[in-house]
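Asker: Fold the following and give me the result.
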Amino acid sequence: MLEKPIKKWFVHNSRLSVAPMMDWTDRHCRYFHRLMSQHTLLYTEMVTAPAVLHGDRDRLLHFDPAEQPVALQLGGSDPAQLAQATRIAADLGYAEVNLNCGCPSDRVQSGSFGAVLMENAPLVADCVAAMRAATDVPVTVKCRIGVDDQDPAVVLPDFIARVSSAGVDRLSIHARKAWLQGLSPKENRDVPPLDYDLVLAMKGLFPHLHLSVNGGITTLDQAVAFLDRGMDGVMIGRAAYHTPADILLDADARIFGGGLSRTAEDVVHLMIPYIESHLAEGGRLGQITRHMLGLFQGRPGARGWRRHLSEQAHADGAGPQVVLDALDHVTRLAA
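Answerer: Down below sits the predicted model:
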């Protein structure tokens, strides 16, 4: 096996990551999240390898350097296409390229990638070997513990062994099966039971690999507990999106031992120049503020904040003052 050492930043930043989420973790979301945590590893939405090769790369792949460290998640099952897309991602400056082996949507299944790849570990090994040969940027995999009637206790260690033999030294494991027959993508995020013990057991079987646990983790307390139990990293999805302040504002101190120390109000004010720049380029306010709705979740004034942004951000000519007016709903009650 051709080995490449895990880079130091890679070990550090991937102790906590925000999961790639379709329609959610776009560049505006990532910029917003980065203002709350200096160190947390951020992921793009999944982009298919053919889209990278033939689509609008500026729209699909553009990111602000301030988002770093940021990883591109690719979807695909053709080794040559994935290698080309990986090379492009590396040239654009992405810090990592991740192969999606966990998405259960019908569209992904029909394209023979995503969670259905759990049924073809040799193909995944070929894919990641080609990706690694294309660049020195870390290549990683995000997977489920199995699909449909597979026995995860058998399938998962075999999958990890085959992928790691192709040179991948980090995987993020969603601790649920994906039911490709009978459950919707939404149901696949909640209905299959979580098996954290199996994921923890994989760290015992593969101590040389960097393994992150994903699925159903909603607090930093849970993240710290998994790290204390030996996991190398924790990946948080919906909670980091819907209640970002609860997850990210304390992440640098609790997970990384230091970094940013900001309030949610600080983050709002720091977003204003970014919003102004986006509007000057012809963008619309709502494209950014939709990611900010949960910033004050659980605090007095949170409902007024959400309502004001929801009602005003999509109006013609809406600008930064809409955001500052929404913030007044929170600051008046905090005074």
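Asker: From now on I want contacts and neighbour counts done on CA atoms only, so please keep to that.
Answerer: OK.
Asker: Touching the longest strand along the chain from outside, list them.
Answerer: Taking DSSP state E as the criterion, the chain has its longest strand at strand 41-48. With CA atoms under 8 Å, 6 or more residues apart in numbering as the contact definition, strand 41-48 has outside contacts at 13-14, 16-27, 30, 60, 67-76, 100.
Asker: Now, those residues that are in helices?
Answerer: N13, R27, R30, L60 (DSSP state H).
Asker: circling back: and the next helix or strand past the longest strand of the chain?
Answerer: Using DSSP states H and E, the next helix or strand after strand 41-48 towards the C-terminus is helix 49-54.
Asker: Strands along the stretch 51-200 of the chain, start to end?
Answerer: 70-75, 96-101, 139-144, 170-174 (DSSP state E, counting those that start in this stretch).
Asker: got the angle for the first one vs strand 96-101?
Answerer: Think strand 70-75. Counting by axes from the mean of the first three to the mean of the last three CA atoms, to 10 degrees, strand 70-75 lies at 30 degrees to strand 96-101.
Asker: can you list contacts of strand 70-75?
Answerer: Residues outside strand 70-75 that contact it (CA under 8 Å, 6+ apart) are 20, 41-49, 82, 89, 94-101, 113-114.
Asker: again, but for the shortest one
Answerer: Residues external to strand 170-174 that are found in contact with it (CA under 8 Å, 6+ apart): 102, 139-145, 199, 209-215, 235.
Asker: remind me, longest helix of the chain?
Answerer: Per DSSP H, the chain has its longest helix at helix 264-280.
Asker: To compare with the earlier structure, here is another sequence to fold:
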Amino acid sequence: MTGKAISAARLSVAPMMDWTDRHCRYFHRLLSRETLLYTEMVTAPALVRGGALHLLDHNPEEHPLALQLGGSDPEELAQAARLGADAGYDEINLNCGCPSDRVQSGTFGAVLMKEPGRVAECVSAMRASVDVNVTVKCRIGVDDQQPQEVLPDFLTQIRAAGCMRVTIHARKAWLQGLSPKENRDIPPLDYDLVHQMKADFPDMHISINGGITSLDQAQAHLEAGLDGVMIGRAAYHQPTDILAQADMRIYQTGAAVDPIAVVQDMVPYVERHLANGGRLHQITRHMLGLFAGRPGARAWRRALSEGAVQNGAGPEVMLQALDRVAPMAEA
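Answerer: Modelled structure (predicted):
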């Protein structure tokens, strides 16, 4: 599956805390068979010291699938990567981009942009422990760093350690003064720098991330020479716009997916989840944006958000919500 992850990385859905859990990924996979999906960030200490192996649970249908790890200790990351590979993930990704306080206090995430040597040690240790691809997701720099200087050095060091695939969020991260949410919007985007890195490191597989909200934009970056595009919030909030046509437009395979059919295809998955003691809203909270920008979108969101939290709510809530959308979509 390693080769599959490389080809799939032409388009990927970003790892997003509290969003890209296994239910979200199963839903996204019904919209696109080809797009590379990522887990939420899982910390290496949680797996290695905490024994929280349930965090690695996923469905076989989610592949091609990458595990994103957070950490800064090479040996611990190597152990966590091995657990991930043993669990069947197609790629292990090291988070060097998250700016949250919790991540900083653990000396990983975006703060690692200040320690490329340590990142290289982590990559080397992880690669030695697994046979699947080890990749990195990073920023263009942090705080007062000069991205034109630090990013080439960062890439040089991780490439020397054997990392040949990197996803670059085209913004700085400000570790002091901006919240994680503000860090997703306020620092200016520098797409040109990411494209320059592809020119300077032609042997590396470089994907771009940050502020990309449409397949048109994704295609433009690919046509300009980048190897991949990672989309975050737009893929979550408007999944049909991004994912339902991704296979056809980005991978030149298949056809556009009907979101109504996706809802129907989710029913068996919902039934299994409920039979195992789960709640409907744990799944449907990820589906609220399915009809974004389409007739009936508001009725769908309201029926689903209000109905799914009720005791005993089952797939009929989802299908009744769909009944409010279908006639409007056909009108």
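Asker: circling back: filter the contacts of strand 41-48 of structure 1 down to the buried ones.
Answerer: Those of these that meet the buried threshold are 13-14, 16-21, 24-27, 30, 60, 67-76, 100, by 16 or more other CA atoms under 10 Å.
Asker: Quick check: buried residues in stretch 298-313 of structure 2?
Answerer: Buried residues in stretch 298-313 of structure 2, counting neighbours by 16+ other CA under 10 Å, are found at R298, A299, W300, R301, A303, L304, S305, G307, A308, V309.
Asker: Out of those, flag the one nearest to L151 of structure 2.
Answerer: R301 (41.6 Å; CA to CA).
Asker: what does that closest one align to in structure 1?
Answerer: When structure 1 is aligned by TM-score structural alignment, R301 of structure 2 is paired with R306.
Asker: Please apply the same query to I140 of structure 2.
Answerer: Using TM-score structural alignment, the partner of I140 of structure 2 in structure 1 is I145.
Asker: Would you tell me which of the strands of the stretch 51-200 of structure 1 gets closest to L270 of structure 1?
Answerer: Closest of the strands of the stretch 51-200 of structure 1 to L270 of structure 1 is strand 70-75, at 19.6 Å (criterion: CA to CA).
Asker: to the chain's geometric centre, what's the distance from the closest one?
Answerer: Mean C-alpha position of strand 70-75 of structure 1 versus that of the full chain (CA atoms, centre = their mean, to the nearest Å) differs by 8 Å.
Asker: What of stretch 106-124 of structure 2?
Answerer: For stretch 106-124 of structure 2, the distance to the chain centre is 20 Å (CA atoms, centre = their mean).
Asker: May I see the buried residues of it?
Answerer: So for stretch 106-124 of structure 2, counting by 16+ other CA under 10 Å, buried means 107-114, 116-124.
Asker: One more: stretch 194-206 of structure 2?
Answerer: V194, H195, M197, K198, F201, M204, H205, I206.
Asker: Neighbours of the aligned partner of E61 of structure 2 in structure 1, how many?
Answerer: Aligned counterpart of E61 of structure 2 in structure 1: A66 (TM-score structural alignment). Around A66 of structure 1 there are 12 other residues, counting by other CA atoms under 10 Å.
Asker: Please apply the same query to S100 of structure 2.
Answerer: Considering only other CA under 10 Å, S100 of structure 2 is surrounded by 21 other residues.
Asker: Pretty sure it sits against S179.
Answerer: Yes. Between S100 of structure 2 and S179 there is a contact at 7.2 Å, judged by CA atoms under 8 Å.
Asker: Read off where the longest helix of structure 1 ends up in structure 2.
Answerer: Under TM-score structural alignment, helix 264-280 of structure 1 corresponds to residues 259-275 of structure 2.
Asker: what's next to that stretch, contact-wise?
Answerer: Stretch 259-275 of structure 2 is contacted from outside by 27, 30-31, 240, 244, 279-280, 283, 290-291, 314-315, 318-319, 322, 326, using CA under 8 Å, 6+ apart.
Asker: Return the distance of the aligned partner of D241 of structure 2 in structure 1 relative to D197 of structure 1.
Answerer: For D241 of structure 2, the aligned residue in structure 1 is D246 (criterion: TM-score structural alignment). Distance from D246 of structure 1 to D197 of structure 1, counting by CA to CA, to the nearest Å: 26 Å.
Asker: more neighbours, the two?
Answerer: Between D246 of structure 1 and D197, D246 has the larger neighbour count (other CA under 10 Å), namely 21 against 9.
Asker: Look at I206 of structure 2 and tell me its secondary structure.
Answerer: Following DSSP: H, G, I helix; E, B strand; the rest coil, we place I206 of structure 2 in the strand state.
Asker: hang on, it packs against L222?
Answerer: No. I206 of structure 2 is beyond contact range of L222, at 10.3 Å (criterion: CA under 8 Å).
Asker: Spit out the residues that contact these two alike.
Answerer: Between them, I206 of structure 2 and L222 share these contacting residues under CA under 8 Å, 6+ apart: G228.
Asker: burial measure for Q321 of structure 1, as a count.
Answerer: By the measure other CA under 10 Å, the count of residues near Q321 of structure 1 is 11.
Asker: which one in structure 2 is aligned with it?
Answerer: Using TM-score structural alignment, the equivalent of Q321 of structure 1 in structure 2 is E316.
Asker: Who are the packing partners of the one helix or strand its match maps to?
Answerer: Assigned by DSSP H and E, E316 of structure 2 belongs to helix 315-330. When contacts are defined as 3 or more CA pairs under 8 Å, 6 or more residues apart in numbering; DSSP states H and E, helix 315-330 of structure 2 sits against helix 259-275, helix 297-307.
Asker: now those as a markdown table including distance to R184 of structure 2?
Answerer: Shown next, in a markdown table, are these (distance: least, CA to CA, whole Å):
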| stretch | distance to R184 of structure 2 |
| --- | --- |
| helix 259-275 | 28 |
| helix 297-307 | 25 |
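Asker: Of the ones you listed, which is nearest W174 of structure 2?
Answerer: helix 297-307 (34.5 Å).
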